[in-house]
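A.B. asks: pasted the sequence and its predicted model underneath.
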Amino acid sequence: MLTTHLDRTTARAAIALANRAPSVHNSQPWRWRIGDDSVHLFADPGRALPATDPDGRDLRYSCGAALHHLRVALLAAGLGSTVHRLPDPHHPEHLAAVELAHGRPMPPDLALAQAIERRHSDRRVFSTWPVPPEFLEELRDAADGQGAQLQVLEGSAQRDLVARLVEHAGVEQALTPGLAQETATWTGRSRGAREGVPAANVPGSPDGVVPVRHFGAGEQGQNALGEEESDGTVLAVLAVLATPADDPVEQLRAGEALSAVLLTATRQGLATDPISQPLEVPETRARLRDVLADGGEPHMVVRLGWAPISAEPVPRTGRRPLADTIEPLDHPWPPGQGS
């Protein structure tokens, strides 16, 4: 543990980086509280997406990604961490207590922290340049370090199946009452929006083999590929992130593993696109489970590859003001969440 009180400036700077984590529809469904030698992560149910995410899976993945971002940022600042996930069963919104101690970051730790500001979701088609096997092994190790498995899909049959599952999930969700309105509320926003998905970050012509979720609007120019290029070839990477079980703690860990994979891929120079849609529909989630060679519970599909040299930079998505995401440590608990 720390022998002195946690410096508030350091804690706030780490939380600012944690807030750069990916989240479903860029909803940023988390809150933070700062203690003397700890930082606490809470779910923000007011930012949940009940039509898209009725079970709260996406919310916990999002918060798990923010939790890992926080740990990376703290370590870069010289603070190690021990995480207690869901520490109080009477307060299920209290997702994690991060106990701090002195730490010594190594060069790879600093590089991972630097990747936080560069990471973004790229929904455009990727080049057919192959991802080196050693890169994929490093990504598997990143997931394994967080208690998860990253299974790269081999062969066109598995990849085509996952693409069909994404498409089928989209059809099922289109029939879900309230979902179209919820999606329209959170997407198609302006470039300056502090939350939600801007239209400038969604391709206007989704030409990839893996379907892009239907958002409110799409204004992003599609990548231009060669005459015979397509991101559906076996040279682009499609992977499934899984854990041994499926419960709130494992979903939180899956979010942490997603963050580790995305930041590692960003450090490698790869473009990344996490795809949660087939996990949001029970039927397609069950069928995706059958794809896993070694068993386990699927939590996220991840598309990885190289953006073409000519690709325009992906616009930076907005984030809520830091002060809006931090509550006092003694802030009252929400009604009905314990004493």
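C.D. replies: Done, it's in. Numbering: from 1, shown residues only.

A.B. asks: from here on, just use CA atoms for contacts and neighbour counts.
C.D. replies: OK.

A.B. asks: relative to H69, how far out is the closest residue to H68 other than its chain neighbours?
C.D. replies: For H68, ignoring the flanking residues on the chain, the nearest one in space by CA to CA, 6 or more residues apart in numbering is E256 at 4.9 Å. Applying CA to CA, to the nearest Å, the value for E256 to H69 is 8 Å.

A.B. asks: OK, contacts around G296?
C.D. replies: Taking CA atoms under 8 Å, 6 or more residues apart in numbering as the contact definition, G296 lies against 242-245, 289.

A.B. asks: who wins for neighbours among these?
C.D. replies: Ranked by neighbour count (other CA atoms under 10 Å), the contacts of G296 have A242 at the top, with 30 neighbours.

A.B. asks: now that residue, what's its secondary structure?
C.D. replies: Taking DSSP: H, G, I helix; E, B strand; the rest coil as the rule, one finds A242 in the strand state.

A.B. asks: surely the residue nearest to H68 is in contact with A65?
C.D. replies: Yes - counting by CA atoms under 8 Å, E256 does reach A65; the two are 4.6 Å apart.

A.B. asks: tell me where the stretch 201-339 of the chain has strands.
C.D. replies: Assigned by DSSP state E, counting those that start in this stretch, the strands in the stretch 201-339 of the chain fall at 237-243, 271-275, 297-305, 326-327.

A.B. asks: format the ones you listed as a markdown table; extra columns: distance to Q149.
C.D. replies: What follows is these, written out as a markdown table (distance: least, CA to CA, whole Å):
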| stretch | distance to Q149 |
| --- | --- |
| strand 237-243 | 5 |
| strand 271-275 | 15 |
| strand 297-305 | 9 |
| strand 326-327 | 32 |
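
A.B. asks: adding another structure so you can compare the two:
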Amino acid sequence: MPCATPDREITDTALGLAVRAPSVHNTQPWRWRPTATGIQLLADTGRQLTVTDPYQRSLVVSCGAALHHMRAALGALGWASVVDYCPDPRDPDHLATIHTTRRPPGDAQIDLAAAILLRRTDRRHYLPRPVPARHLRSLAAQVSACGAAVRQVPETLLPRLAAPMRHVVAAHAADQRYQEEIARWSGHHRISDGVPSRNAPAARPAGEIPVRAFADPTLLDPVDQPDAAQWLVVGTTRDDRRAQLRAGEATSALLLTATGLGLATSVQTEPLGVLDTRQEIRTGLLHDCAYPQSMVRVGWSSRTAAPLADTPRRPIGEVLEV
């Protein structure tokens, strides 16, 4: 089938869905450049979190999630896609180029794109209701299709997850540079990026597995019992930029599939930005067979929980290079 490129209207519509992808601190560290031969994805390194993400790993994983969102949106709009990953060794910020051909969408493509509009990051507690094994198998299949693997953390191994997370939370609490970075990227003042107060609940009680705390949290948490989330670790056998992009795609596929199944989700990456704690998770949970790239909480939100507000997004004009 001959290569073709979508017009500006289709591209803008797809971008409107792609920019809803999750990213570390909602930094949205991507730029898009349509060309005559494909749609290029570039890292916006000026939005790097230098303390939280000193090696740009989470930045690249975030861009991978946006890449998957973009492909899902194009698929629903009648454009199949293939990706050329890291196509220019001389330009490490050129992460991928999407090549498209016309193809009528099927139900799966439409459902996946519809989940983009429904997905929210829910950092609140989840109910003590088990996630069916068939749902977990569906999530694992989507991750595998993107070239990554996922490990469900069984209850007996949760201490191996909790320990490094507590270590890094304590270290960050005493790190003034980290606290200043969190304050810049969260709170009441965020209007086009970052994590607004309305999307952040209060810090977890002592004894629970901690999750990243943001400035000035105001989101009410209706669940008054310990968190019953399932924890999933997404990993790759390599740790280069291509692998990190693929992990971002896999994380996006997991989140959208979970949303379609009615599950609540929240990506957690705080301990993965520190070499020692990331290695501790790699050894303790992945047995040194894969590199952890993201961690996802999955579960059921309370029926009495208030609907989550959209997190803000940058205007298309800020991320599109014409």
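C.D. replies: Thanks, I have it. For clarity, every value in this text was computed on a predicted model and none was experimentally measured.

A.B. asks: picking that back up, just tell me what the residue nearest to H68 of structure 1 corresponds to in structure 2.
C.D. replies: Using TM-score structural alignment, the partner of E256 of structure 1 in structure 2 is E249.

A.B. asks: what are the ranges of the helices in structure 1?
C.D. replies: Ranges of helices in structure 1, per DSSP state H, are 8-18, 57-76, 107-115, 133-144, 155-174, 179-186, 248-268, 282-289.

A.B. asks: possible to save those helices as JSON lines with distance to P298 of structure 1?
C.D. replies: As requested, the helices of structure 1 are exported to JSON lines (distance: least, CA to CA, whole Å):
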{"stretch": "helix 8-18", "distance to P298 of structure 1": "24"}
{"stretch": "helix 57-76", "distance to P298 of structure 1": "11"}
{"stretch": "helix 107-115", "distance to P298 of structure 1": "25"}
{"stretch": "helix 133-144", "distance to P298 of structure 1": "13"}
{"stretch": "helix 155-174", "distance to P298 of structure 1": "12"}
{"stretch": "helix 179-186", "distance to P298 of structure 1": "23"}
{"stretch": "helix 248-268", "distance to P298 of structure 1": "9"}
{"stretch": "helix 282-289", "distance to P298 of structure 1": "6"}
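
A.B. asks: closest to R320 of structure 1 out of the ones you listed?
C.D. replies: helix 8-18 (9.6 Å; CA to CA).

A.B. asks: got the buried residues for that closest one?
C.D. replies: Neighbour-count burial for helix 8-18 of structure 1, counted by 16 or more other CA atoms under 10 Å, picks out 11-18.

A.B. asks: swap in stretch 52-61 of structure 2?
C.D. replies: The neighbour-count check on stretch 52-61 of structure 2 (16+ other CA under 10 Å) flags 52-53, 56-61 as buried.

A.B. asks: list just the nearest of the residues you listed to V168 of structure 2.
C.D. replies: Checking the buried residues of stretch 52-61 of structure 2 against V168 of structure 2 by CA to CA gives T52 as the nearest, at 10.9 Å.

A.B. asks: hang on, isn't the closest one packed against G273?
C.D. replies: Yes - if you go by CA under 8 Å, T52 of structure 2 and G273 touch, sitting 6.0 Å apart.

A.B. asks: just to revisit the earlier point, now do the contacts for the match of E256 of structure 1.
C.D. replies: Counting by CA under 8 Å, 6+ apart, E249 of structure 2 touches 61, 64-68, 146.

A.B. asks: same check, this time on A250 of structure 2
C.D. replies: Contacts of A250 of structure 2 by CA under 8 Å, 6+ apart are 65, 68, 142-148, 234.

A.B. asks: 7 Å instead, please
C.D. replies: A250 of structure 2 sits next to 142-143, 146, 148 when contact means CA atoms under 7 Å, 6 or more residues apart in numbering.

A.B. asks: repeat that for V83 of structure 2.
C.D. replies: By CA under 7 Å, 6+ apart, the contact list for V83 of structure 2 reads 96-99.

A.B. asks: next one: V24 of structure 1
C.D. replies: Per CA under 7 Å, 6+ apart, neighbours of V24 of structure 1: 58, 62.

A.B. asks: any idea what Q114 of structure 1 aligns with in structure 2?
C.D. replies: The pairwise alignment with structure 2 assigns Q114 of structure 1 to A114, based on TM-score structural alignment.

A.B. asks: follow-up on the earlier one: out of the strands of the stretch 201-339 of structure 1, the one nearest T187 of structure 1 is which?
C.D. replies: When these are compared (using CA to CA), the closest one is strand 271-275, at 15.6 Å.

A.B. asks: by how much does the closest one deviate from structure 2 on average?
C.D. replies: Following the fit onto structure 2, the mean deviation recorded for strand 271-275 of structure 1 is 0.5 Å by mean CA distance after the TM-score superposition for structure 1.

A.B. asks: in structure 2, which residues correspond to that strand?
C.D. replies: Going by TM-score structural alignment: strand 271-275 of structure 1 matches residues 264-268.

A.B. asks: next: stretch 78-94 of structure 1.
C.D. replies: Residue span in structure 2 matched to stretch 78-94 of structure 1, by TM-score structural alignment: 78-94.

A.B. asks: start and end of that stretch, how far apart?
C.D. replies: End to end - CA to CA - stretch 78-94 of structure 2 spans 25 Å.

A.B. asks: for that stretch, what is the distance to the chain centroid?
C.D. replies: How far stretch 78-94 of structure 2 lies from its chain's middle: 19 Å, per CA atoms, centre = their mean, to the nearest Å.

A.B. asks: and that stretch, which residues are buried?
C.D. replies: Buried-residue list, stretch 78-94 of structure 2, by 16+ other CA under 10 Å: 78-81, 83, 85-86, 93-94.

A.B. asks: pick out the most distant pair among those.
C.D. replies: Of all pairs in the buried residues of stretch 78-94 of structure 2, the most separated under CA to CA is G78 and D93 at 28.3 Å.

A.B. asks: thank you kindly, that will do.
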